[in-house]
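Novice: Please work out how this folds:
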Amino acid sequence: MLTARRPPGPEFISALVAATWLDARHAVSVVWLLIGHPGPRHPRQTRSGIEAELLALAGAMGLAPAAEQMPDIGDRLHFDGRVVALDYGHRFYSLHLPRPRISWREHVTRGGPGCVALGLDPLPRGAGSEAVAPYLSRPGADTRVLFGAITARTRQQPTAPTALPLP
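Specialist: Sure thing, here's the model as predicted:
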């Protein structure tokens, strides 16, 4: 597991790319969330600087390389109506995810297992499902992709106040 670090701020997080899918190929279905960065967007950004920020993000969430046992990083997925957000360890900000499919949302809100994968190598914007398998299975991915098991916490609906009898 990586050393806990201070998570990146919203400027870096807003540039991240995320893909979600439900893997139902095995006896137990698993929801996945792949997070990456598309690469430098302006002259001040470098690949090494981006990687340092991604490692800080991984450390803040408690992720580990594939070669290690996958850590349970807790209830970091939050649902509030149609919004799905990932608590990545920042005091004030969370990462809002693109709208996952209904089957993905239902699986995780029913307590089904989930996994977050954070790629250290560039992940192009708009990378669809056809790009995910090659990205995760390429040579060296066991040290360049960091993982953690996640669960969801749904916002409790406020309960109506109990009516008290009038005197």
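Novice: hey, let's count contacts and neighbours off CA atoms from now on
Specialist: Noted.
Novice: Stretch 10-29: which residues count as buried?
Specialist: Neighbour-count burial for stretch 10-29, counted by 16 or more other C-alpha atoms under 10 Å, picks out 13, 16-22.
Novice: one more, for comparison:
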Amino acid sequence: MGGGEGIVTAPHLDVPPGPGFVATVAAATGIHRADGFALAQLLITHPGPRRQNESAETVEDGMRRLATSLHLGPGDKEPPVIGARLTIRRGCAALDYGHDKYVMTIPPPSRDWLALVAHGALCRVCLVTAPLALAADQAETDAHVRASLAHGQVMWGSTFARRRF
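Specialist: Predicted structure coming up:
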């Protein structure tokens, strides 16, 4: 399933992963600032198999299913706009990943990230299928994302917060 072909379509990939799997992924927020422009970011990774019923294959399958349910595109192409998938409420953030009953909670983001997203800014979602240790520092994370991109293991898209009326 590697290579730069993007997401491989298969019937089982059309079913979002369950909340048990989504609870095992790691998410980190950040803001990319360049040339007076700010872009909210959400990085989604998995630390690899940790539970008795998990293997490298089941984790990769779960991450690919998550990417498919979010409608993410290959990391080496222009990121698609995947619609309003973020909900911001009382300082908490959640990502609608396509499950009919559950959303993915995002660890407490900074006030700056929340304000940016709440005011309508795009948020770049970057999902990496290759496992990343929970203890990875910024340099290790950057190197991991770059290596994963080179191996076709990065999917991404742009989302925004739902408007509340």
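Novice: where do the helices sit along structure 2?
Specialist: 19-22, 56-69, 111-118, 138-150 (DSSP state H).
Novice: So which of those helices is the most surrounded?
Specialist: Most buried of these by mean neighbour count (mean count of other C-alpha atoms under 10 Å) is helix 56-69; its value is a mean of 21.
Novice: Have a look at how far, on average, it is from structure 1.
Specialist: When structure 1 is superposed, helix 56-69 of structure 2 averages 0.7 Å from its matched positions, counting by mean C-alpha distance after the TM-score superposition for structure 1.
Novice: In structure 1, what range does that helix match?
Specialist: Aligned using TM-score structural alignment, helix 56-69 of structure 2 spans residues 47-60 in structure 1.
Novice: Residues touching the matching stretch, excluding its own?
Specialist: 1-8, 12, 37, 39-40, 64, 88-89, 118, 120-121, 146 (C-alpha atoms under 8 Å, 6 or more residues apart in numbering).
Novice: let's see 7 Å
Specialist: 2-8, 39-40, 88-89, 120 (C-alpha atoms under 7 Å, 6 or more residues apart in numbering).
Novice: same check, this time on stretch 19-39 of structure 1
Specialist: So stretch 19-39 of structure 1 is contacted by 15-18, 47, 100, 104, 108, 112-120, 122-125 (C-alpha under 7 Å, 6+ apart).
Novice: what about that stretch, start to end distance?
Specialist: Counting by C-alpha to C-alpha, to the nearest Å, you get 16 Å between the two ends of stretch 19-39 of structure 1.
Novice: out of everything not next to it in sequence, what's closest to Ala161 of structure 2?
Specialist: Leu86 (4.3 Å; C-alpha to C-alpha, 6 or more residues apart in numbering).
Novice: quick one: contacts for that neighbour?
Specialist: Leu86 of structure 2 touches 93-96, 160-162, counting by C-alpha under 7 Å, 6+ apart.
Novice: rerun that using 10 Å as the cut-off
Specialist: 93-97, 103-106, 117-118, 123, 159-163 (C-alpha atoms under 10 Å, 6 or more residues apart in numbering).
Novice: Out of the residues you listed, which end up buried?
Specialist: Buried, going by 16+ other C-alpha under 10 Å: 93-97, 103-106, 117-118, 123, 159-161, out of the contacts of Leu86 of structure 2.
Novice: Find the nearest non-adjacent residue to the counterpart of Thr20 of structure 1 in structure 2, please.
Specialist: Using TM-score structural alignment, the partner of Thr20 of structure 1 in structure 2 is Thr29. Residue nearest to Thr29 of structure 2 in three dimensions, not counting chain neighbours: Leu42, with 4.6 Å by C-alpha to C-alpha, 6+ apart.
Novice: Let me see the contact set for the aligned residue in structure 2 for Val132 of structure 1.
Specialist: For Val132 of structure 1, the aligned residue in structure 2 is Thr141 (criterion: TM-score structural alignment). Going by C-alpha under 10 Å, 6+ apart, Thr141 of structure 2 touches 43, 45, 132-135, 147.
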